[in-house]
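Peer 1: Compute the structure for the input listed below.
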Amino acid sequence: MGLIFRWLLRLAAGLVFLVVAAIALVYYLASQSLPEYNQTLQVDGVTAPVEIVRDNNNVPHIFAASDPDVFFGLGYVHAQDRLWQMTMLRRTVQGRLSEVFGQRTVSIDRLMRRLDLYRLAQQSVGAQDSYTAAALRAYAAGVNTRLTEINDKALGRGAPEMFIFNAPVAPWQPADSIAILKLMGLQLSGHLEEEVLRARTSLMLNDQARLLDILPDAPGPGVAALPEYASMFPGLPRYATQRKEADNPLSPLPKRGLAGASNAWAAAPSRSASGGTLLANDPHLGFSTPSSWYLARMELAKGGVIGGSIPGMPTVLLGRSERLGWGLTSSYMDDQDLFIEKLNPDNPEEYLTPDGYKSFESRPSIIEIKDAAPITLTLRWTENGPVLPGTVYDLETITPPGHVVSIGWTVLDPQDRSMSAAMALLGSGSVDEAIRATEHYVGPSQNLTLADRETVAMKMVGAVPRRDAAHQSQGRLPSQGWRIENRWQGRMPYASNPEFLSPVGGLLGNTNNKLLERPFPNHISFVWGDTQRVTRWQRLMQSREVHTRDSFIEAQLDPVSPTARTLLPLIGADLWFTGEAAPEGTPERQRQIALALLAEWNGEMNEHLPEPLIYAAWVRALQKRLITDELGPLASEFKHVEPLFIERVFKDVDGASAWCDIQQSAPQEDCTEIARLALDDALVWIAERYGTALESLRWGDAHQATHDHPVLGEVPVLRYFVNIRQSTSGGDNTLQRGRTSGEDPDPFQNVHGAAYRGVYDFADPDSSVFVISTGQSGHFLSRYYDDQAQLWRRGEYIPMSLDSELARAAAVGITQLVPRP
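Peer 2: The predicted structure follows:
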């Protein structure tokens, strides 16, 4: 027995040793790719020494004798800290993910090949101005210098992920940077899905008047009626099925409600306590590790610029110089239309046009797949745009037999000069210069908020499609592609894009709200990103005669939900003071406790309070009860509460209270009864997840920010090292926006919000501040992987200074890139 015990002990010790040795080996190999920030490196591609000073937050400050050399330095630092992220963005837009991930990403590659964004980016390289062309070449050379350094010095393949996945890295090309900008266009536009959902909902509803309840227009005059989708394409089945395509964290297609969003506001000197202009901006994107944003400062010939860059692109997309600040918010301009194309019944390689049947423009494309045989696609284009696969947002459910669907989209421009416009913004010294500089910007369309030392302004930038006034669906539903009135007729002039210059009140801002009211076809959009946050912004801005940097920060971090303040009095109107006494532990008593808590609540979605969770669970359960009987399986596509829908129903706008009656039941239910039942549903769900002690609930336990690694975040054990989870305040409709997932089993996880925050004060520019949601490094062993995450969660910022001496005083490293002899 003693002998067996000794051998078992030796075996256990040996296993422990092997595990420790394996962990040590993995750590050693992974740590090899940690960049060295203190070094002098001889390189090709620069004309004079380039100095990169990393301040104490690891923000690189790049100095060089010429602008191309500065862009070289930016390419180098991006590749140092975010190489895996950059290569994944490039593989996504090229449709080459399956070479690394196998069958799980084939559907993504199919879509990206059909959209052909990378080939269009290659064609767009020649359309850039000389300054931008030189910047793109220099940036690519900087990235490739880092790749050469990794290979020459055996620096662990450049990123830990490279050891796990066989992902060879090709040299960077100028087209890669333009392609990533086009990929952002896909991630930031939700009109494609909105058109499909509107069509599917139209097919499901017996009463078409109810379509504008569940998919409402933003407040203000709008469209009175739309054609019934079934009337345009007779014979389509009037039912819906569950979506067949499973969600994939690598997919660039935005989920509904999770396309672009943002906040930006500015104050003229007359509304600023310091006498200088103020600008605040927090663009909203899906959370991930690392963040989509990378902070950087470049010292260019026209002066220093500092702000948020996107790894893979040689520019600061949002930030400031000494003379100008610029912020971005998604404009929600309708830049996409779907066209149902009729195939020739005698030749499926032809489609109907206003001039008769024409052949598709087609060519083959081969997708290489890891551990599987390659697939050959036939890419097809019509005069309206590329033909999409039927799996995209379940397009096949609304496509009649003998037809296919193509997409018209402004970003599908082979002469796209958006990158040149973004580069020109860096050298603009005034609001007027910035507006002129962005004239040739195509997409993704943005509202550009500007502040120089005297003036504030907002200009919508991006190409606006010119539609015929007789368009069948006004661009809101997929339309017949062979009808001339449905086709685009070029672009609207840049001068017609909405513009707000030097407002009389001294304040302007945008929360993705409706900008203006114009009749179709000059309308800009029927679908806007916000009808709620803007009301809170207006109140905060008008509550002070003058503003400061700190009051702008306070507004960015404001967690009060105007939606909760509006909806609770409506849905609880007949519940607050009704009901008999109920004993402890009964559902009736739980309902009374919940109502008592909500009655005293001010709508603040604070992470430490129970009321936000009760409210959020109640309205979610309420919308589910209202729509499930009418929409059936399609109800699962409405993952977020639509405040205007609830408001219309409980105010009975145009008969909207009809949603409260359950069609499949004999009695006629009213809205009070449905609200009570929904509250009981919510309390049962809360009890199962968080317990029955309602007073002890915490919104932050359910509303955790999910900064997850899109690949390693699903790997057991490893996910605890690479994912960042944080209890957060805010919600779907607060200025401190924390958009919830809407997905079971954790529908209130915070998945989309301000991955960057910046506030700029031009009375004292170097007192400006910014922060990102994770850290500068994409390497999970780096101390800069998550060092800004806790600052971001607590609503703190780091200095945004162009003072070079301040950067050097606490530098964590200085890199010198010198020309090779």
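
Peer 1: Could you use CA atoms for every contact and neighbour count after this?
Peer 2: Noted.

Peer 1: tell me what the helix or strand hosting residue 672 is packed against?
Peer 2: Residue 672 belongs to helix 671-690 when assigned by DSSP states H and E. Judged by 3 or more CA pairs under 8 Å, 6 or more residues apart in numbering; DSSP states H and E, helix 671-690 is in contact with helix 562-571, helix 587-599, helix 611-631.

Peer 1: Can you list the buried residues in the longest one?
Peer 2: With burial defined by 16 or more other CA atoms under 10 Å, the residues of helix 611-631 counted as buried are 611-627, 629-631.

Peer 1: can you check stretch 482-494 too?
Peer 2: Buried-residue list, stretch 482-494, by 16+ other CA under 10 Å: 482, 483, 485, 486, 487, 488, 494.

Peer 1: to compare against the first, here's another:
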Amino acid sequence: MLRKFIYGLCLVALLVIVGGYGYLHTKLPQRSGEIVLPGLKHKVQVLFDEWAVPHIEAQNEQDAFLALGYLHAQDRLFQLELMIRVAQGRLSEILGEDMLDADRYFRTLGISRFAETYAKDYFHKNPQNVKDALKAYLSGLNAFVSGGPAPIEFTLLGIPKREYTIKDLICTGVYMSYTFTNAVRQDPLLSYIHNTFGAGYLKDLAVYWPKDDTKIDVSSKSSGSELELAELSFEIANLLSQVPTFFGSNAWAVSGSRTKSGKVILANDPHIGYAAPSTWYEAHLKTPDWELYGHHIAGIPFALIGHNRRMAWGVTMLQNDDLDFYLERTNPDNPDQVWFRDDWEDLRIIEEAIPVRDREDYPLRIRISRHGPVINDVLEPVKESVKQPVALSWQMLSDFENSTEQVFYELGHSKTLADTHAAVSKLHAPGLNISYGDAEGNIAWWAAARLLIRPSHVNSFIFLDGASGKDEFTGYRDFSGNPQSVNPDSGIVFNANNQPGDMGTGLEPGYYAPETRARRLSQLLKQEKYDWTTSDMQQIQLDTKHPGIPRFRKYFLEVLNESSRRDKLFQSAAETFINWDGNHAKDAVGPTIYHRLFYHLSISIFADEIGEKGTMVLLSTSLADKSIPRILSSPESPWW
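Peer 2: Model prediction:
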């Protein structure tokens, strides 16, 4: 009897395993066979290579983009759904109240409001070919939603399938742009330091670019609310850590005069956060009169980096300052009015309800001034104790004439240097470095963005005065004044999120990365070498040497040289660190010693003023990396 029971139990287990396998197998993407898609004008052939990269061959562009949309949905639908929900503040609906802070923040920020207005009132202003491509992509996306299997994540989380819209696609692009911004963490923190400890403490922080650091070559008193706001943005970033972000990139181009083949070599390695599935979606699109091999992101039909038979382009984050915080002055008789210049202005009020899984909806009241949404309203402690509103002004959400879709559509159709220049000059936000090379031997780099002109007295890294009208930006630079370099005599253009050089109007303020990557690129690329190959470029991309280690290490030589007085572990660590050449090899111990030393040094320098949490915010920006060397060389720094 027991034997029969065990046999029966094993049979049930086997049936469950087989059934489960069969069920999961239905969720796999289709890589062969035939699919009938509504809206196709002609037959489209899709071949997958050994890496599952689709090679799409169609008779016209609309069919190619429709097929791409279907494939994006088949392979990345949950990823797309997640990014849209982040942008629109709808995570709590599926993940519960743990995501409520993130939802309140992003609903207040207003990505969804911007996308809705853009889709309704501005999308039609795009060129017809751009609109046709976007609509075709969207049709392909929705064809899978209506006819394909729901991803397993949809089933597990109870996410209903729905038809996606142009608004959703816009939200995806704007959210990715948001991940570029450092101002949401850095500006509140710097304002807190400035108002609490004084300008002297900012002096030794590398808020502005140190004079001698490597730049991109051009050819031509506090309540504490600021610190809480910085900590909030840091915590939200942690909440959303599973949604990949861009955090740094390198790109360079070498002219044919310096290569073995005599042809231009372009190298680009965007440092996007790791994710499974990958954030990038590699695809090859071909029609009788157009061809492009590029890297896409789900929800964005146009390649962000790519190449055709005539040219190639790459991108890195520019990190220019296009986001400001304004302190508003509230009417004591009406908290929903703020002063501007010579009169009280009504705040725009929006009432929303956030659906939350397994509990009642959460009511949200959003206040918006002429500068933007009042962002400290999402901080309950600050909301109760601080009456002065802080409005967030981000160019990405106020510039409806900006069409990133058109920019990347035109980049994907460019054939010449002039075509590419015309395309990148249309980009307003987010700020990007565009690197370029073509079959004619041209190389170029452009800082592509609509750069703000601010009054000379304005320090855009701390909270600005929203009441007087004196801190308003006054216009935009003409693109000809943007940092750029076209066919320089050196035969090299490169950037690594570092500060662009001066085009004659002063350095552009921004949240630029430490210059160490740029300095290392300069060391490698500017050597007297005229036979560069693609293999050489791959080795540079894999280079792990930190050029700032000798400078950093010299401040600790006295302690290190006294290691004989310490225990054996200290002696061993000191010897390792002294002899370390700065390379971050996977089996090297030097990097571990350096990064732990840097971390504890940061805590000891900053935590007594801004707390450990504030120090973690600082470490999440580039400020600590840029400022520690300056503070180490300044014995009189107030941070000591």
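
Peer 1: What does the superposition give as a TM-score?
Peer 2: For this chain pair, the superposition-based TM-score is 0.90 by TM-score structural alignment, normalised by the length of structure 2; 622 aligned residues with a CA RMSD of 2.9 Å.

Peer 1: For the helix holding residue 672 of structure 1, grab the matching residue range in structure 2.
Peer 2: Using TM-score structural alignment, helix 671-690 of structure 1 corresponds to no residues of structure 2.

Peer 1: thinking again about what came up before, relative to residue 813 of structure 1, which of the helices and strands packed on helix 671-690 of structure 1 is closest?
Peer 2: helix 611-631 (44.4 Å; CA to CA).

Peer 1: Reformat the helices and strands packed on helix 671-690 of structure 1 as TSV; add distance to residue 96 of structure 1.
Peer 2: As requested, these are exported to TSV (distance: least, CA to CA, whole Å):
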stretch	distance to residue 96 of structure 1
helix 562-571	42
helix 587-599	51
helix 611-631	37
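
Peer 1: Please determine how far the alignment partner in structure 1 of residue 312 of structure 2 is located from residue 520 of structure 1.
Peer 2: Correspondence of residue 312 of structure 2 to structure 1, assessed by TM-score structural alignment: residue 325. Residue 325 of structure 1 sits 33 Å away from residue 520 of structure 1, going by CA to CA, to the nearest Å.

Peer 1: Next: residue 644 of structure 1.
Peer 2: Distance from residue 644 of structure 1 to residue 520 of structure 1, by CA to CA: 22 Å.

Peer 1: can you check residue 625 of structure 1 too?
Peer 2: From residue 625 of structure 1 to residue 520 of structure 1 the distance is 35 Å (CA to CA).

Peer 1: likewise residue 336 of structure 1?
Peer 2: Relative to residue 520 of structure 1, and taking CA to CA, residue 336 of structure 1 is found at 15 Å.

Peer 1: Check residue 125 of structure 1 too.
Peer 2: Distance from residue 125 of structure 1 to residue 520 of structure 1, by CA to CA: 34 Å.

Peer 1: Neighbour count for the two, which is higher?
Peer 2: Between residue 125 of structure 1 and residue 520, counted using other CA atoms under 10 Å, the more crowded position is residue 125 (25 against 18).

Peer 1: what sits against that one?
Peer 2: 133, 174, 175, 178 (CA atoms under 8 Å, 6 or more residues apart in numbering).

Peer 1: corresponding residue for the last one in structure 2?
Peer 2: It refers to residue 178 of structure 1. Using TM-score structural alignment, the equivalent of residue 178 of structure 1 in structure 2 is residue 170.

Peer 1: Tell me which residues touch its match, please.
Peer 2: 115, 119.

Peer 1: in structure 1, what residues pair with stretch 598-605 of structure 2?
Peer 2: Using TM-score structural alignment, the residues of structure 1 aligned to stretch 598-605 of structure 2 are 619-626.

Peer 1: Tell me which residues are up against the matching stretch.
Peer 2: Under CA under 8 Å, 6+ apart, the answer for stretch 619-626 of structure 1 is 635, 640-641, 646, 659-662, 674-675, 678-679, 681-682.

Peer 1: possible to save the residues you listed as JSON lines with neighbour count and distance to residue 477 of structure 1?
Peer 2: Listed next are these as JSON lines, based on neighbours: other CA atoms under 10 Å; distance: CA to CA, whole Å:
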{"residue": "635", "neighbour count": "19", "distance to residue 477 of structure 1": "19"}
{"residue": "640", "neighbour count": "21", "distance to residue 477 of structure 1": "21"}
{"residue": "641", "neighbour count": "18", "distance to residue 477 of structure 1": "22"}
{"residue": "646", "neighbour count": "23", "distance to residue 477 of structure 1": "23"}
{"residue": "659", "neighbour count": "27", "distance to residue 477 of structure 1": "23"}
{"residue": "660", "neighbour count": "22", "distance to residue 477 of structure 1": "27"}
{"residue": "661", "neighbour count": "20", "distance to residue 477 of structure 1": "28"}
{"residue": "662", "neighbour count": "19", "distance to residue 477 of structure 1": "28"}
{"residue": "674", "neighbour count": "21", "distance to residue 477 of structure 1": "31"}
{"residue": "675", "neighbour count": "26", "distance to residue 477 of structure 1": "32"}
{"residue": "678", "neighbour count": "22", "distance to residue 477 of structure 1": "32"}
{"residue": "679", "neighbour count": "26", "distance to residue 477 of structure 1": "35"}
{"residue": "681", "neighbour count": "17", "distance to residue 477 of structure 1": "35"}
{"residue": "682", "neighbour count": "23", "distance to residue 477 of structure 1": "34"}
